[in-house]
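Asker: Predicted structure and sequence below. I'll ask about it afterward.
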Amino acid sequence: MPMATLDPQQVLQRVLLATLPGVLAMFWLYGWGVLINLLLAGGCALLVDTGVNRLRGRRLSDLSSLITATLLALALPPYCPWWLCVAAVAGGLLLGKHLYGSNRNPFNPAMVGYALMLVAFPQPMTHWPAPHGLDLLAGVHQVLGLQGDTPDAWAQATALDALRINKSLTIDELFARSPAFGFFGGNGSEWVNLAFLAGGIVLLRQRVFSWHAPVGMLGSLFVISLLCWNGSGSDSHGSPLFHLLSGATFLGAFFIVTEPVSGPRSPKARLLFGAGVGVLTYLIRMWGGYPDGVAFAVLLMNLAVPALERLAATKQPAVNA
């Protein structure tokens, strides 16, 4: 089915359904905190959209805000404080979407909300739980701040953060000693990334979006990590497989860089856009101040969209025979 024949509401519904494998994988890995995030984010998105549309005298028109909320809920740490999830969704929708009117936002709303929280509240944004989760009651208490003096033993650094701050251990030693590492990437995040890959492949087969932006991001991330990889030494930046299977790589490749409003329109510009996101993600991961760079990479490339469109529209000069 050509992409042009898809109804916008059907597209949004398919994108939401395609996140289900990743949601289930994250629930299996982290427990109830994932579902709590989704409920908080979805409820906040509904309230924000209802309030803004009433002020404008309009009805709720589509599911785009719910997708923004879902992506933020999946990107935020499970069991993060309730106010962090609410502030991320409200900030992303108000500053990243409604501020510019209907479907005119130049920046990805989900990444706007995520970046705002990462800059304003860096400590809770990097407080990821170990892959066992909490039971439902303990999870609700943690989210609401009712845990009292509960120790933080259930939380740990992510694999990307452990690699970024490593100064002495080899890669083999990191994988052997740190619980944050799995077989090839982050412990558990390998399966989460593969689950989002499965959902992304379904969307590609249904022609919800083209292959250009995902392939551009994954391809450039693979190439630059391969060029900068120097084996298993203590100064190694990790293998290409490690970077593909850690952090929010496949969530970013199939559900974030493919956002149609803030992204490019032409296929060539989408390919360049994805490639830029992949390179910037790697640079921020290795030399930036944050363990994962997808959000800032997307926002920086959003700024470059007009230039990418002009570059893609430039015709090659004819060559005389």
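Answerer: Good, I have the coordinates.

Asker: going forward, measure contacts between C-alpha atoms and count neighbours the same way
Answerer: Will do.

Asker: ok, residue 217 - contacts?
Answerer: Residues in contact with residue 217 (Cα atoms under 8 Å, 6 or more residues apart in numbering) are 253, 271, 273-279.

Asker: To clarify, my last question referred to residue 112.
Answerer: 91-92, 95-96, 295, 299.

Asker: Now do the SS call for it.
Answerer: What DSSP: H, G, I helix; E, B strand; the rest coil gives for residue 112 is helix.

Asker: So which of the contacts of residue 112 wins on neighbours?
Answerer: residue 92 (28 neighbours; other Cα atoms under 10 Å).

Asker: Please compare the first structure with the one that follows:
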Amino acid sequence: MAFILQSAPYVHAPTSVAQVMRYVLYALLPAISVYVWFFGWGVVVNILIASLTALWVESLMLWLRACPLRPFLQDNSALVMAWLLAFALPPFTVWWMTVLGVAFGLIFAKHVYGGLGNNPFNPAMVGYALLLISFPADMSRWPSVYALTEHYPTLADSFSIIFYGQSISGFTVDAITGATPLDSMRIGLGQLHPVSEVKNNPLFGLFGAKGWEWVSFSVLLGGCWLMYKKIIGWQISLGVLGGLFTLASVFFFISPEHYPSPLFHLFSGASMLCAFFIATDPVSAATSNQGRFIYGVGIGCLIYIIRTWGGYPDGVAFAVLLMNMTVPALDYLTRPTVFGEK
């Protein structure tokens, strides 16, 4: 597959692929720490399972493709994919689902297209979409802050729940999980309850869900650090958040009791993770600055449309994958003027 690149002259990049990927992993650490504080060690176990699976699958596929193992394993791209997918999964997802999602994403969204740099779709979102479509009930089992006040899972509990379905102390995953704020809002509005009534649920905090607001804020801080280090540009992130915020503001202004506030959408679900870590994937996103902004706006609008009128409470994976399909057209239509041409 031929990709449209900007014209010469080219400048040697001051950082390598491995360094860029390490910065992405570092930027996720604050959000992971906050995640553990509020919701237990499940996300750490998921990351461990996903990382081991990613390294094994990456090695296997490189061997089958007769590629050298060391340079490609050391670029950290497989680990970034694994961490993003593990972070997006419910923290007590059964182990084999995490393995399936990582393996499917790496094999069918990365290596069948020729490896890093050739994949038209975001591998993490391909793996996530497979799990969401195949196992919708399991993918909706998210922990509640209130349930965790009685049963806060330790690291040993998290291992036991993920591998055996029950903690060491005896409580099951059903005792600590429930509907997410996005799902609760969607169901409540579908039953003709006003937004103010739905938000009386103790799940909700100031903007979104209690606990999840802080996770989203930590992701925002990590994303801003990546922009400061010039690992990602501002165009896609601003486009995603701006598109989501603008569309949500229009409908909130029309009927605030039928459509949640734009801040609810920004700080609920995977909006921040999408804006700074998922949509900014340099391979599957648009390449020109104008194309990147349009690409981000499209993702933000699709997230709102799927959340509001679609069959899934959060539409990040589908929004990203749908906009991945438009990248060749965006790159063609927004090509910058070649030096020396009018």
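Answerer: Nice, I can see it. In this text the structure is predicted, and so the values were computed from the model without any measurement.

Asker: Pick out whichever of the contacts of residue 217 of structure 1 sits closest to residue 135 of structure 1.
Answerer: When the contacts of residue 217 of structure 1 are compared for distance to residue 135 of structure 1 (Cα to Cα), residue 253 wins out at 31.2 Å.

Asker: Figure out the helix or strand that the nearest residue to that closest one once chain neighbours are set aside lives in.
Answerer: Spatial nearest neighbour of residue 253 of structure 1, excluding adjacent residues (Cα to Cα, 6 or more residues apart in numbering): residue 214 at 4.6 Å. According to DSSP states H and E, residue 214 of structure 1 maps onto helix 212-227.

Asker: so that helix aligns onto which residues of structure 2?
Answerer: Aligned using TM-score structural alignment, helix 212-227 of structure 1 spans residues 235-250 in structure 2.

Asker: circling back to that earlier point, JSON lines please, covering the contacts of residue 217 of structure 1 and showing neighbour count.
Answerer: Formatted as JSON lines, these follow (neighbours: other Cα atoms under 10 Å):
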{"residue": "253", "neighbour count": "24"}
{"residue": "271", "neighbour count": "22"}
{"residue": "273", "neighbour count": "28"}
{"residue": "274", "neighbour count": "31"}
{"residue": "275", "neighbour count": "23"}
{"residue": "276", "neighbour count": "21"}
{"residue": "277", "neighbour count": "31"}
{"residue": "278", "neighbour count": "32"}
{"residue": "279", "neighbour count": "24"}
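
Asker: so which of the contacts of residue 112 of structure 1 persist in structure 2?
Answerer: With the contact criterion set to both residues aligned by TM-score structural alignment, their matches' Cα atoms under 8 Å, those that also touch in structure 2 are 91-92, 96, 295, 299.

Asker: Distance-wise, check residue 261 of structure 2 relative to residue 109 of structure 2.
Answerer: To residue 109 of structure 2, residue 261 of structure 2 is 35 Å away according to Cα to Cα, to the nearest Å.

Asker: Do a quick rundown of the helices in the stretch 1-150 of structure 1.
Answerer: Applying DSSP state H, counting those that start in this stretch to the stretch 1-150 of structure 1 gives helices spanning 8-18, 20-30, 32-55, 64-75, 82-96, 109-120, 122-125, 136-144.

Asker: Residue 164 of structure 1: which of those helices is closest?
Answerer: Closest to residue 164 of structure 1 of these is helix 122-125 (Cα to Cα; 16.0 Å).

Asker: Tell me which of the helices of the stretch 1-150 of structure 1 is the most buried.
Answerer: Greatest average neighbour count among those goes to helix 64-75 (a mean of 24), per mean count of other Cα atoms under 10 Å.

Asker: Which strands and helices lie in contact with it?
Answerer: helix 8-18, helix 32-55, helix 82-96, helix 109-120 (3 or more Cα pairs under 8 Å, 6 or more residues apart in numbering; DSSP states H and E).

Asker: 7 Å instead?
Answerer: When contacts are defined as 3 or more Cα pairs under 7 Å, 6 or more residues apart in numbering; DSSP states H and E, helix 64-75 of structure 1 sits against helix 32-55, helix 109-120.

Asker: okay, that helix sits on what stretch of structure 2?
Answerer: Against structure 2, helix 64-75 of structure 1 falls on residues 77-88 (TM-score structural alignment).

Asker: after superposition, how close is the matching stretch to structure 1?
Answerer: Aligned to structure 1 and superposed, stretch 77-88 of structure 2 gives a mean residue distance of 0.3 Å (mean Cα distance after the TM-score superposition for structure 1).

Asker: still on that earlier bit, export the contacts of residue 112 of structure 1 to TSV and tack on distance to residue 69 of structure 1?
Answerer: Putting those into TSV (distance: Cα to Cα, whole Å) gives the following:
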residue	distance to residue 69 of structure 1
91	11
92	9
95	14
96	12
295	15
299	17
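
Asker: Out of those residues, which comes closest to residue 13 of structure 1?
Answerer: residue 92 (20.3 Å).

Asker: got a list of what the closest one touches?
Answerer: 109-110, 112-113 (Cα atoms under 7 Å, 6 or more residues apart in numbering).

Asker: Now these in TSV, please, with extra columns for distance to residue 308 of structure 1.
Answerer: Formatted as TSV, the contacts of residue 92 of structure 1 follow (distance: Cα to Cα, whole Å):
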residue	distance to residue 308 of structure 1
109	20
110	22
112	21
113	24
